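K.L.:
fold the following, please.
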Amino acid sequence: MDLQTIKASLQELGTKITKGAEEISAKAIDESTPQEELQSLDKAQKALQERYELLNAQKEELERSASMRLGNSQKNEGGTQQMDALQAKATLIRSAINNRPVTPEVRAALGDDNGTGGEKLLPKTVSDQLIREPGVRNPLRNLSVYSGVTNLEIPRIDFTLDDDDFIADGETAKEMEAEGSLVTFGRFKSKVLVSVSETILAATDTDLVAHVERALQDGLAKKERNVAFAKTPKEKEKHMSFYSGEVKEVTGASMYEAIKKAIADLHEDFRANAKIVMRYSDYLDIVEKLANGNSTLFMAPPEQVLGKPVEFSDAAVDPVVGDFQYSQFNYDPATAYETDKDIKTGMNLFVLTAHFDHQLKLKSAFRIAKADVTP
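P.N.:
Reported below is the predicted structural model:
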């Protein structure tokens, strides 16, 4: 008997049991009803109840079995899909290194939206994973805006008021007048090279994909961090650095005073969402001086000590204070790959070519805090 038939029978039995109970109640009230008739009705009612309980137990067992089959099916399907994607990634890497064409089936498993299949472009799902899941620490991943739009253009500020005297912050107004109201992102090439030994190439799909993806993710994150905090940036990457000389510097007698003054120097619209990126060693120096032998300050969260949330990075030689929603990285979705061989080491190289840009949408939203080291 199938589940639907059992449910229908249960409904019918339930109706009979309800009517039987009502009939027994009516007969019991009537003193003229013989005792034998009442006993007969009660016996029939108990029989119906037993049948109902037996069928209900069967129904619950069938539903439990169906639920377990569905769960196992979904689990198996999920595992198969995951393994298919893993195998596809491994096949793509091995095919590239061995100069074999990548089959349409592999690209389809990776969600490729590259119509021709001729270019060595990574499928979008893979590109997104490489950009979104780094292992190398890059504090800007927690602060800045990230996007993936070709030839992106965005307004420097999200809104203006028709009765405003342009913009309340004078520095922002000057910046808008000098640089225009639009921010245009360029395409600056960056290559990340991953060494793949013969043993890794022959390893399991899981080990191969994990090795290559982690190295590519870390390489991109490190490149972002390097260009954003470059003290002497390359000419074409100068606009990407907080230390390009275009962000206002605020000086204090000590690092602590410089950071306080930098926060206060921000316009209130930026100050409300301001955060600090600085070296951990500089923070420890500040705490040590403020504590003056009292160890409890070392246990306080950095936000409580400096007044704003803090992200640590050894690359931030001078603390950067500001509203980091005005820092944005944009990647061109067409992330490509190629391969080569290092003749000196015999290592295979899997090379990722990414195009990205980092723009400070409003430089007036940031300050560089510098301690006065003049003797």
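K.L.:
switch to C-alpha atoms for all contacts and neighbour counts from now on
P.N.:
Noted.
K.L.:
from Val149, how far out is the residue positioned nearest the centre of the chain?
P.N.:
For the chain, the residue lying nearest the average C-alpha position, counting by Cα atoms, centre = their mean, turns out to be Arg132 (5.8 Å). Counting by Cα to Cα, to the nearest Å, the separation of Arg132 from Val149 is 15 Å.
K.L.:
and Thr232, by the same measure?
P.N.:
Thr232 is 28 Å from Val149, by Cα to Cα.
K.L.:
just give the nearest non-adjacent residue to the residue nearest to the centre of the chain, would you?
P.N.:
Gln217 (7.9 Å; Cα to Cα, 6 or more residues apart in numbering).
K.L.:
my read: that neighbour touches Glu133, true?
P.N.:
Yes: counting by Cα atoms under 8 Å, Gln217 touches Glu133, with 6.4 Å between them.
K.L.:
neighbour count: these two, which is higher?
P.N.:
Remark: of Gln217 and Glu133, Gln217 carries more neighbours, 21 against 16, as counted by other Cα atoms under 10 Å.
K.L.:
could you identify the helix or strand that succeeds the helix or strand hosting that one?
P.N.:
Element membership of Gln217, judged by DSSP states H and E, is helix 205-228. Next helix or strand after helix 205-228 toward the C-terminus (DSSP H and E): strand 249-252.
K.L.:
next up, for comparison:
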Amino acid sequence: MKTLYELKQNLTTVGAQLKKTEDSLASAAIDPNKTTEDIQQLQKSRDDLQMRFNVIKNQHDQMEKEQQERIQQQERANLSSSPSNPAEQKVQAKANLIRATIRQQAVSSEIRAALGDENTTGGNKFLPKTVSTEILTEPTTRNPLRKVSTITQITNLEIPKLNYTLDDDGFISDTETAKELKLTGDVVAFGRHKFKVFAGVSETVLNGSDANLVSSVETALNSGVAAKEKKVAFTTTPKPGEEHMSFYASGVKQVSGINKYKAIKNAIADLHEDYRENATIMMRYADYMDIIETLANGNATLYSAQPEQVLGKPTEFSDLAVDPIVGDFEFSHFNYDLEALYERDKDIKTGVEQFVVTAWFDHQIKLKSAFRIAKEDATPEV
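P.N.:
Now for the predicted structure:
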């Protein structure tokens, strides 16, 4: 017996053949070069394909109806035997959300209520707020910027670039900051830049345990979100309109040195003391090991030292940080819009379902004067 997926494929194939034959018949009917026999043959082919299409469609519709009834019965059984542990209840609700989305069914009000969504009508396509928050603002720590940058989830966010002001306009002692505020204003408004994250879900995982399904999807989505954040923040060739998100393309000041170690030291020293105090270094691990190898000069003890002991400031590593970035990353701010959408897609070639989250976010470097890019310059220092 054919599966529902196979019937869908057959329905698509026969439907395409039927459409092609109908188009050929319509063309033949007005073509004086076509004989009556040609047209009759096309009519026969069309009628044969139409009959096949109807048979497959009836089988497909009946099997789909039976599957939906089984799913609804299972959901009712799941809800009636819902675990008493709140954490397990949330996992079960998330699993039901993922399955309903992939199967293109409405998400029940019971599932939304279990996920803490205020909208219990089940009529919209917005990601329940608790799921959206966990995916977008609490992913795994694969993005080192999340350890030091600010992460929020607020629609139409506007915030001051500095956390405090004084009644005296001359209170800013850093002249670069004062110039930047005068040039760009003292408020930053976050925009909405759309991106999609796809989580592949096989039939085995989809029909497996709630815990495995939720873990598989959330891990994929978390990894996708972290990868997108790193890409926009560290790219040297941003998309048009996304230049402000990149440390390398937004106009952050560059400070050079005869090697990366000297460049980092010079960049730290070049920061104003207001930012130097809380500065962190973001760099590639390979560059750090090159520095260690140069400084150690055969002394193995330096290899076991903490990066902060070697470079003088806390250090995070990312292979995308082609030139070290030094600064107060409190002024690196990621904001997500609340209205994340969820939907499904399918890879026809593999049959793997895709749970898709569409989100809007922005990365603002609130004050470029809070950062320096350490650039290696082989030219000897004078």
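K.L.:
so which elements touch the lengthiest helix in the second structure?
P.N.:
In the second structure, with assignment by DSSP state H, the single longest helix is helix 36-80. If you count contacts as 3 or more Cα pairs under 8 Å, 6 or more residues apart in numbering; DSSP states H and E, helix 36-80 of the second structure packs onto helix 4-29.
K.L.:
in the first structure, what residues pair with the helix it packs on?
P.N.:
Counting by TM-score structural alignment, helix 4-29 of the second structure pairs with no residue of the first structure.
K.L.:
residue contacts, the residue nearest to Arg132 of the first structure?
P.N.:
130-136 (Cα atoms under 8 Å, 6 or more residues apart in numbering).
K.L.:
from the residues you listed, which ones fall inside strands?
P.N.:
Of these, none are assigned to strands by DSSP state E.
K.L.:
can you redo those as CSV with distance to Gly79 of the first structure?
P.N.:
Listed next are the contacts of Gln217 of the first structure as CSV, based on distance: Cα to Cα, whole Å:
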residue, distance to Gly79 of the first structure
Leu130, 22
Ile131, 24
Arg132, 23
Glu133, 21
Pro134, 24
Gly135, 25
Val136, 28
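K.L.:
now which of these would you call buried?
P.N.:
130-131, 133-134 (16 or more other Cα atoms under 10 Å).
K.L.:
nearest to Asp158 of the first structure among those residues?
P.N.:
For these, the residue nearest Asp158 of the first structure by Cα to Cα is Ile131; the value is 25.6 Å.
K.L.:
now do the helix ranked longest in the first structure: which elements does it pack against?
P.N.:
Longest helix in the first structure, counting residues (DSSP H): helix 35-97. Applying 3+ Cα pairs under 8 Å, 6+ apart, we find helix 35-97 of the first structure packed against helix 3-29, helix 104-109, helix 205-228, strand 336-342, strand 347-360.
K.L.:
my guess is Val351 of the first structure contacts Val192. True?
P.N.:
Yes: if you go by Cα under 8 Å, Val351 of the first structure and Val192 touch, sitting 5.7 Å apart.
K.L.:
which part of the first structure matches stretch 47-59 of the second structure?
P.N.:
Going by TM-score structural alignment, stretch 47-59 of the second structure sits over no part of the first structure.
K.L.:
likewise stretch 284-299 of the second structure?
P.N.:
Going by TM-score structural alignment: stretch 284-299 of the second structure matches residues 279-294.
K.L.:
just the buried positions in that stretch, please.
P.N.:
Buried residues in stretch 279-294 of the first structure (16+ other Cα under 10 Å): 279, 282-283, 286-287.
K.L.:
including secondary structure, could those go into TSV?
P.N.:
Output for those, formatted as TSV (DSSP: H, G, I helix; E, B strand; the rest coil):
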residue	secondary structure
Arg279	coil
Asp282	helix
Tyr283	helix
Ile286	helix
Val287	helix
